[in-house]
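Student: Structure of the sequence below:
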Amino acid sequence: MTRVVRGLLIITALLVSGSALAQEAGESKPLLIEGKKSLYQRALAKPGAKLVSIPGKGDAAPVTPFTAFYVYSRVEIEGKNWVQVGYDSHGKKGGWIPDQDLIEWNHGLTVSFRDPAGHNRAMLFRDAEQASKLGAGTNGAELDSLYQAAIKDQLPPDSPVVALQPSAYVDIKDDFYLVPIREFKDVFVGPEQGRLLRVSTVPHNAPVEAVATPPATPESGKSLSTGVVFVIDSTLSMAPYISRTKAAVRKIYDRIAKKDPQGNMAFGLVAFRDETTSVEGLEYRTMVFADLQKGSTAKEFFSQVGEVETDKVSNKDFIEDSYAGIKRAIDDISWGDFQARYIILVTDAGAREGNDPLSGTKMGADTLRQLARDNNAAIFVLHLLTPAGADNHASAEKQYKALSLYPGIGDLYYGVKGGAVSEFGRIVDLLTDQLVAQMRRPDTAEPSTQEAGATQDQQLTQLQEKVNKLGYALRMQYLDRPRKGNIPVVFDAWMVDRDPKEPQRKTVDVRVLLTRDQLSELYQMLREVLETAEEGLLSPRNFLDDIKSLAATASRDPERMAGSTRSSGAKNLSDMGFMMEYIEGLPYTGEVMSVSLEDWRNWPAKRQLEFIQRLEEKVSYYRALHDHTDLWVSLDGGPVDGDSVFPVPLEMLP
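Tutor: Sure thing, here's the model as predicted:
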């Protein structure tokens, strides 16, 4: 290349940069997405991306991985494409990044892989045609052949399959990765409606080369560290059950001490009653009596739980605040490095729902269950079906089955008929024995339906089978913990969001990547909409439009949530004529998007209240998630702050 040509290219770069600077004298805006009037182009920085002030010149500054930029300009210099990026849509530009170091991302949706234990792993295809042909299950024999070749790492260079989901579950909170959705197409997978997704798969840390290491075995590795926290109703009727629970725990400690002194298992205990101001003498709503960190030995555990006693008075009505007990266990128990985390709720009464004035959580079963899942905890419920609570049994069972629902396994609920102490004791012994056995499990074989033991109790058999499956999944995660970087690095591939072999099973969870500040903004905005509606200052149309505007903006461009509703004194997307523009092109949307004004008007008052209640419970979930600083990921490696991120499940958006 001649000096003249090189000089002209440099001058071009300077002119481009100068033009950008000139634009900043006025208010420059990012580039619009093609065909859109208000949505700007955005891009994610790949790990290792660097920022320069002039394309191809000057010192390069490292960029925090996965920073979401707005795109202001694009140029080509010496055959290399450069993108001018900014931190907001109001002209705050950061500099230039090579196009190859960015991932186009025009909304905030990403997916995370579900646990593949017991199922086929998700496959990443070279193009949409192959993904549709093979991933949708229309050619089973060829798909099976490719799958086996991928497992054996024997795919030829021209294979339609470019990568496979890791063999073990990768917890996005421990080994952060992103699978941003770049494009989508509708497709049927068997009889099920699915999506073809064009994605990039990018681990936060650079891939680590595989190092030959012997597989973990009981002889070479430690037992599965297991934390079990009992959340026990300590109201007047519960004294014999508290004593029997203590006896079950003592048996386990004795068994571990005799047969497996190296066993890594600890117990905790949280007691709950009810709201204290309405009834004198209840003393507390919840109390932690034993923490896991001090419950690894019988001496430590029983020195703490000896003071657990039932109250001397009855609460206001039969139901109690068991949800507050669960949340206390999630929030205040030191779960530390326990790989298996179990909460066992023991109660004879239903729970106060989030809309109950006496509720201490303002959360329902769905939002509380999600908070437990965010913290990798499974919830069991032992529901004592005593004669005194007969009128409450059906509604409480519905609550607790929803609370204990575990993805891919089912609910972990058991109703103790008649509430007999002896029967309760038998179930507690069997359940805890099973958890101890899983801690020491000597192999990785899939659980057999025979392992639950012979019993005529169908409910118990089903629960034990579910516990086996859950334990197997956790054991596999432990024995086959992937190294950081095990998520394949693929910057352009297609996948199907359902399993071709099991079309009813989804292979991914859809999430919205939010910063902690953005979640706080969502909390404030949604609360403001609900309060304004409660005051009668919003018509049904404007109420729905505000909620939809907030949900669409959170999914499309979270930075622009402030001022996206009438309740905030601004205009919502519908007012500005942009609602459909925001919704069109989103591969997935939340509950509110399917609710029309006609639907709302046709709903009975009860259904309208239930809809509002779910929104109010999500407000409480946002606050709880915001306060769980241990869940947030700081992509720059620093302490948790407003820029730390968390992939919020899509169903938790409005």
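Student: CA only for contacts and neighbour counts going forward, please
Tutor: Will do.
Student: Off-centre distance for stretch 286-297?
Tutor: Shown here is stretch 286-297, whose average C-alpha point lies 26 Å from the average C-alpha point of the whole chain (CA atoms, centre = their mean, to the nearest Å).
Student: I'd like the structure of this one too, to check against the first:
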Amino acid sequence: MNRWIGLGLAAALAALPMVASGQSLLDQLEGTAGHAPPSPGLSALEGTHGHEPAAPEEPILCAEGQVCIEEATQLPLRVLPRPFSHVYADRNADPAGIRIANVPSFHPLYVFERQDLDLSDAADPAGWYRVGRTRAEADGWMQARDVLEWRQALLVSYTHPGGPIEGRNPVLMFRDYRDLAGLVDDFDMAGRARALYRAIDDGDAPEQVVSMEPQRFVDITRQFYVLPILEWEQTQIDGDDARLLQIAAAVPGARGADTLDAAEYREQARVARVDGAAERRSDLQADIVFVIDTTRSMQPFIDMTRDAVASTAARFRRMTDDRVRFGLVTFRDSIEVIPQLEYDTRNWTPELVDSATLAERLEDEVRATEVGSLDYAEEVFAGVDTALQSQWRDGALRFMILIGDASSHPKGHPQNITGKDEIDLRRELDDAQVHLHAIHLLDPRATEDHPIAEPQFRHLARIRGSRDESAYDSVDAFDDRAFYGLIDSVANGLIERLATTAGEHEPVADEELPPLETLTTVDRLWEAALVEYLGRSANPPKDIVAWVLDRDLVHPVDRALDVRVLVTREQLSSLAQALDQVVQALMRAEVTQAQFFEALQSVSGQAMKRPEDLGQARDLAGTGLLPAFIQSLPYRSDILSLNDEMFASMTTEQRSQLEWSILAKLEQYRAINEQVDAWFRMNDADRDRDMVYPLHLDYLP
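Tutor: Okay, here's the model as predicted:
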């Protein structure tokens, strides 16, 4: 194994790799429209992988009465208290001088001062930290042996585990690095891991396993927890990079170590992901939003969708009245390019409605346009983006049914009005817990568009927790019977599964209605949504330090952990302001034929403390324009390597796509900032400005 300990230390950003023959430069920047590169996850983290020693400790600046700052990153220095630790009034571990007893484990504290530190013996460090729960003032002193320095706000989150049969296994948390490393190095890693899971299922927790992720999914964007990365080591499993991570575990506002020795935690962690009849939930609801292309030739499909909704009302009268609400978003093309289209997207249901109301609107109001487009592609991405902003009900399972016969304009195209593509929207669908089923109408007269549209539709319809499976179905656009059967099976299939799960009576029978076809794609989509819903009752482990693998121990191809970075609103805002200036510079350079850095200096120079850094920088990372915390993170970012030579070599289309990529991130930052419930307090005493959001690495520039 190649080992690199000390993730908390600053690491150099990767240089942009050489451009392979036949590969566009932009492919190496952000990925191109029409295909989805793999999520970077932990593979995006930088490191020396054991070939070089860890970097020396960055200087810490501590001013009287103020929080200590890391000089290189300008981030406040924080520590994570170990279990059963105390804050003392003075630098004296006298029980009589305890100011705060039994500080919450692994809840970050700000450092105001460091005295007499000697960290040469990691097992028994000496010295003291003056700490505080807020930036405003210090609370007292903690011994160095009682805390862990946490330099970067990197943490991991559990991935969606998938279903109970084909999904991944829960993360096992090992007491000691050597136990996990020995397992990973074993030729029969999968067999040994299965034995550990069997022992846990039998109630006989293995000595080397301190705790375990619950079988049920705990979504960090809904149930906030903290898994800071303390150390890590890279290895390879079957030729694929994997990482062993030492993590701490904390849940704000909760106390007590959750180990497999604790009966209460062990029992809740072992509760099955989905448990058949035991999971009949009387409070279960579902929201279903249709996203429909209303360009020319789509009127028959609009009518058949209306009939399918009417079929839903006939089959499930009580269900659709009480439990199900519907939405409708239609899309066409850019009205800036073709004003006669009247709209690019329209939300016909500002508030979600019942099935009868939806059928009426499909009958009376929604019509396909008679105006033609400039090309075959439409604004599919804009339709999905608008539908994401629907007034979803709290607690309801959320579904979209996308119906279209054409691809969407890629990022950077003049008719792409959102600046987003299927990759951007898939991230937003996941964060919003919205599950999309795509119905692709295949027009035999447009076969050249099918290879473009299908990857877009498939990626949008990717089933959470699966390896490569999508809720994607295609049908001949001239086979009306086949389309009606498909839309009927999708819409009614979701509600039938709702009825079964909720323990409702059998659906109302109607001899005139054809039998409902069972679709595997609907089964898998429902299962993924139900796993999320049932996971709300699970509690993640807390107050432990352990070693974990970022992959499934039995099936290492499945990623078990994703990397995130905690950002405050202030940090997100400063990042957005910097990226906005980068976009302005890209646009100005394109118009004036200036070099990129020359344009960047004209746009940003007055806003910078040291504008001369722009002229001396070799790449965007060296300009000092972007927030220091971004440059301190040990992850690969090719955009930060942008320089004059690279910009000069890009085509007009590549520059446009780069602009749209950054604009899409800016739009995502805005949406995150406006989500009131998405921001969390690490400590109860934190002010609003110190609230944090677990930003996925994919959202970084």
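Student: A562 of structure 1 against L519, yeah?
Tutor: No - no contact is recorded between A562 of structure 1 and L519 when judged using CA atoms under 8 Å, the distance being 11.3 Å.
Student: Out of the two, name the residue with the larger neighbour count.
Tutor: The neighbour comparison of A562 of structure 1 against L519 (other CA atoms under 10 Å) goes to L519, with 23 against 16.
Student: Enumerate every residue touching that one.
Tutor: Remark: with contacts taken as CA atoms under 8 Å, 6 or more residues apart in numbering, L519 of structure 1 is in contact with Y622, H626.
Student: Trace it over to structure 2, please.
Tutor: Superposed on structure 2 with TM-score structural alignment, L519 of structure 1 falls opposite L572.
Student: which stretches of the stretch 251-400 of structure 1 form strands?
Tutor: Applying DSSP state E, counting those that start in this stretch to the stretch 251-400 of structure 1 gives strands spanning 265-272, 286-290, 340-347, 377-385.
Student: Tell me which of those sits most buried.
Tutor: The highest mean neighbour count among the strands of the stretch 251-400 of structure 1 belongs to strand 265-272 (a mean of 26), with neighbours defined as mean count of other CA atoms under 10 Å.
Student: which part of structure 2 lines up with that strand?
Tutor: Mapped onto structure 2 with TM-score structural alignment as the criterion, strand 265-272 of structure 1 occupies residues 324-331.
Student: gap between the matching stretch and the chain center?
Tutor: Here the centre of mass of C-alpha atoms in stretch 324-331 of structure 2, compared against the chain's by CA atoms, centre = their mean, lies 25 Å away.
Student: What of stretch 692-700 of structure 2?
Tutor: How far stretch 692-700 of structure 2 lies from its chain's middle: 7 Å, per CA atoms, centre = their mean.
Student: residue range for that stretch in structure 1?
Tutor: Going by TM-score structural alignment, stretch 692-700 of structure 2 lines up with residues 645-653 of structure 1.
Student: neighbours of L196 of structure 1, just the number please.
Tutor: Here the count is done by other CA under 10 Å, and L196 of structure 1 has 25 residues near it.
Student: And for L530 of structure 1?
Tutor: Residues near L530 of structure 1, counting by other CA under 10 Å, number 21.
Student: following the one helix or strand E645 of structure 2 maps to, which helix or strand comes up?
Tutor: Element membership of E645 of structure 2, judged by DSSP states H and E, is helix 644-649. Remark: after helix 644-649 of structure 2, the chain's next helix or strand is helix 652-674, criterion DSSP H and E.
Student: average offset between that following helix and structure 1?
Tutor: Following superposition, helix 652-674 of structure 2 is found to deviate from structure 1 by 3.6 Å on average (mean CA distance after the TM-score superposition for structure 1).
Student: Against structure 1, what's the mean shift for the helix or strand that that helix is followed by, could you check?
Tutor: For helix 652-674 of structure 2, the succeeding helix or strand toward the C-terminus, using DSSP H and E, is strand 692-696. Comparing strand 692-696 of structure 2 with its match in structure 1 after superposition yields a mean distance of 1.6 Å (mean CA distance after the TM-score superposition for structure 1).
Student: what's strand 692-696 of structure 2 in contact with?
Tutor: 220-221, 562-569, 678-682.
Student: do stretch 592-612 of structure 2 as well
Tutor: Applying CA under 8 Å, 6+ apart, the contact partners of stretch 592-612 of structure 2 are 581-582, 584-586, 588-589, 614-615, 625, 643-644, 647-648.
Student: can we see that at 6 Å?
Tutor: Judged by CA atoms under 6 Å, 6 or more residues apart in numbering, the contacts made with stretch 592-612 of structure 2 from elsewhere in the structure are A585, A589, D644.
Student: Which parts of the stretch 51-200 of structure 2 are helices?
Tutor: In the stretch 51-200 of structure 2, helices defined by DSSP state H, counting those that start in this stretch lie at 177-185, 189-201, listed in chain order.
Student: tell me the contacts of the corresponding residue of structure 2 for E307 of structure 1?
Tutor: Alignment of E307 of structure 1 against structure 2 is given by TM-score structural alignment, with E365 as its counterpart. For E365 of structure 2, the contact set (CA under 6 Å, 6+ apart) is empty.
Student: can you check the one 5 residues further on too?
Tutor: Contacts here follow CA under 6 Å, 6+ apart; on that basis E370 of structure 2 touches R296.
Student: hmm, 10 Å instead?
Tutor: T294, T295, R296, S297, M298, Q299, Q340, L341 (CA atoms under 10 Å, 6 or more residues apart in numbering).
Student: Let me see the contact set for the alignment partner in structure 2 of D115 of structure 1.
Tutor: D115 of structure 1 maps onto H160 in structure 2, with residues paired by TM-score structural alignment. Counting by CA under 10 Å, 6+ apart, H160 of structure 2 touches 167-168, 216-219, 430, 463-466, 528, 531-532, 559-562.
Student: And L614 of structure 2, by the same measure?
Tutor: The contact partners of L614 of structure 2, by CA under 10 Å, 6+ apart, come to 597-598, 600-602, 604-605, 608, 620, 622-625.
Student: For those, please prepare a markdown table with the additional fields distance to S211 of structure 2 and secondary structure.
Tutor: Rendered in a markdown table, the data for the contacts of L614 of structure 2 read as follows (distance: CA to CA, whole Å; DSSP: H, G, I helix; E, B strand; the rest coil):
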| residue | distance to S211 of structure 2 | secondary structure |
| --- | --- | --- |
| F597 | 51 | helix |
| E598 | 55 | helix |
| L600 | 50 | helix |
| Q601 | 52 | helix |
| S602 | 55 | helix |
| S604 | 50 | helix |
| G605 | 52 | helix |
| M608 | 48 | coil |
| L620 | 43 | helix |
| G622 | 42 | helix |
| T623 | 44 | helix |
| G624 | 42 | coil |
| L625 | 43 | coil |
